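K.L.:
with the input below, show me the fold.
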Amino acid sequence: MSNILRIATFNVHKGLSTFNARFSLHDQRELLRKLHADIVFLQEVQDEHAKHSKRFSPFPLNGQLEFLADAVWPNYSYGKNSVYPAGHHGNAVLSKFPIINTENRDISAHSVEQRGMLHCEISIPGWDQTLHCICVHLGLFARWRTKQLQEVKRFIEDHVPADSPLIIAGDFNDWSLNAGRSFAESLHLREVFEHSHGKPAQSFPSWLPILRLDRIYTRGFSIRHVEVHTGPTWLKVSDHAVLTATLAHQTA
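P.N.:
This is a model prediction of the structure:
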């Protein structure tokens, strides 16, 4: 098995386009398929919503997660972040390789914002160690993000061996860049775009990105290629751009 991995992270905005103008889940699925990613980190997957299932047609009967994974990613995991009377949404990980362990943790810093981190342990053929993947969606306020990253840090220190390959990706909402840098330094992580281009990627709004909200952090990999998938057509897809990275696992 090759030690090369292609990964993607994408806030699907509950399957809706920018400004909630249209139901774009089908376009999102086609876009993700064209990326040929081995592992996909997703945020704001709305796996159930009673009103949207009636309003938008065709809304997938088995939920957004299964629809997005379809036959391309046979292994997937979902963690509810926010639960409400009509349904729920949260983070998800899609994988072409077996997910052998998964855990979802509530890292909400305030009752008005439900946030979570989804941890998946993935077995990749030919690798001596399992791959640890953590998908996150952090809060809108700096003090909340700082608290949430501290919780993620403690989880990694307690549950992820220091020599195991690790990828953390998602919507960090950290436009100031301060919390992310401190987090990365404390865990000896590299943000793939910062390593390649000097700064994290501009990913929001997707059609003309200014804010650097989405991130991919790694440990135990060399970074081969990174890309932001964005442009005017994204108005019809999501308010976030997709980030992709090609990584090479560094074996001992």
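K.L.:
going forward, measure contacts and count neighbours with C-alpha atoms only.
P.N.:
Will do.
K.L.:
in the chain, which spans are strands?
P.N.:
Remark: strands assigned in the chain by DSSP state E are 4-11, 39-49, 75-84, 87-95, 99-106, 116-122, 131-137, 166-171, 190-191, 214-219, 221-229, 242-249.
K.L.:
burial count for residue 118?
P.N.:
Other residues near residue 118 come to 26 when the count uses other CA atoms under 10 Å.
K.L.:
equivalent analysis for the one 10 residues further on, please.
P.N.:
Neighbour count for residue 128, taken as other CA under 10 Å: 11.
K.L.:
relative to the whole chain's centre, how far out is stretch 97-113?
P.N.:
For stretch 97-113, the separation from the chain centroid amounts to 12 Å (computed by CA atoms, centre = their mean, to the nearest Å).
K.L.:
do stretch 118-133 as well
P.N.:
16 Å.
K.L.:
show me the contacts for residue 37.
P.N.:
Contacts for residue 37 (CA atoms under 8 Å, 6 or more residues apart in numbering) come out as 5, 6, 7, 8, 244.
K.L.:
structure for this one too, so we can compare:
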Amino acid sequence: MRLRIASYNIHAGIGSDGQFDPARIATVIDELNADVIALQEVEHHLIEEGDFLDYLAARTGYQAVSGPTLMRETRHYGNAVLTRLPVIASQRRDISFAGHEPRAVLEVELAVASKIITVMATHLGLWPSERRSQVRQIVNLLQQSHSDYIWLMGDLNEWLIWGRPLNWLKHFFRYSHHIATFPSFFPLLSLDRLWVMPQQSLLSVRAHRSKISRQASDHLPLVGEVIIET
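P.N.:
Just a heads-up that it's a prediction; the model follows:
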């Protein structure tokens, strides 16, 4: 079974032109036509009398799983997963670093035929020491997983290809890719990542470049084609 997966930092619905336009994000999600999408920077504020994530799910036909990291009085903020596949369970894993913005891994278990897939959606911190701590925790979670497939997706905020966090993940997944996704209007940095285990199940990885994806957010979506043996 061939599936498409994607990671997309939607920048709270604010485009490269500085305008808040949730409909553009929904359009890009439609363009991706992915089976599972990991979202970052999801602002949980009201749109058309509903939550932003619920709005995106309703507009695009996905089931939404929320994983906020910042709990505010007015609105929450964080990660989310959109999926067309059946959800078995989900949990939020705190990987925060003291004194910095709270961060987490949203872990969602999905079922495909007789296989279990664990999706790990995350958005790492801005400081090197913070990311090193967070990737150590993620590697520990990866090592404990007994799922048939693991998909780690998100904005890792790591632009140094020789940095220790990327090397640790490369050691676990046995490969790496460096595809520029930021800034969306002229991509130079490979901040967004998509890692798959077993590695041979990943067929390809690419940035999704379209006229509207260059405007809808400050990141381009990252898209992977995977194969599941059923």
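K.L.:
re the thing from before, please indicate which of the contacts of residue 37 of structure 1 are buried?
P.N.:
5, 6, 7, 8, 244 (16 or more other CA atoms under 10 Å).
K.L.:
distance of the counterpart of residue 119 of structure 2 in structure 1 from residue 7 of structure 1?
P.N.:
Alignment note (TM-score structural alignment): residue 119 of structure 2 maps to residue 133 of structure 1. Distance, residue 133 of structure 1 to residue 7 of structure 1, by CA to CA, to the nearest Å: 11 Å.
K.L.:
ok so, going back, same list, the buried ones among the contacts of residue 37 of structure 1, but as JSON lines with distance to residue 36 of structure 1 please.
P.N.:
Below are these laid out as JSON lines (distance: CA to CA, whole Å):
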{"residue": "5", "distance to residue 36 of structure 1": "10"}
{"residue": "6", "distance to residue 36 of structure 1": "7"}
{"residue": "7", "distance to residue 36 of structure 1": "9"}
{"residue": "8", "distance to residue 36 of structure 1": "9"}
{"residue": "244", "distance to residue 36 of structure 1": "10"}
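K.L.:
which residue in structure 1 aligns with residue 72 of structure 2?
P.N.:
Aligned partner of residue 72 of structure 2 by TM-score structural alignment: residue 84.
K.L.:
how many other residues sit next to that match?
P.N.:
Neighbours around residue 84 of structure 1, by other CA under 10 Å: 9.
K.L.:
could you do residue 120 of structure 2 as well?
P.N.:
26.
K.L.:
measure it to residue 2 of structure 2 for me?
P.N.:
Residue 120 of structure 2 is 19 Å from residue 2 of structure 2, where distance means CA to CA.
K.L.:
so what's residue 213 of structure 1 closest to, chain neighbours aside?
P.N.:
Counting by CA to CA, 6 or more residues apart in numbering, residue 213 of structure 1 lies nearest to residue 173, which is 4.5 Å off, once chain neighbours are set aside.
K.L.:
against residue 92 of structure 1, how distant is the one you found?
P.N.:
17 Å.
K.L.:
these two - which one has more neighbours?
P.N.:
Neighbours of residue 173 of structure 1 and residue 92, each counted by other CA under 10 Å, are more numerous for residue 92; the result is 28 against 22.
K.L.:
which residues touch the closest residue to that one other than its chain neighbours?
P.N.:
Excluding its sequence neighbours, the residue lying closest to residue 92 of structure 1 (CA to CA, 6+ apart) is residue 78, at 4.4 Å. Residues near residue 78 of structure 1 by CA under 8 Å, 6+ apart: 65, 90, 91, 92, 93, 104, 118.
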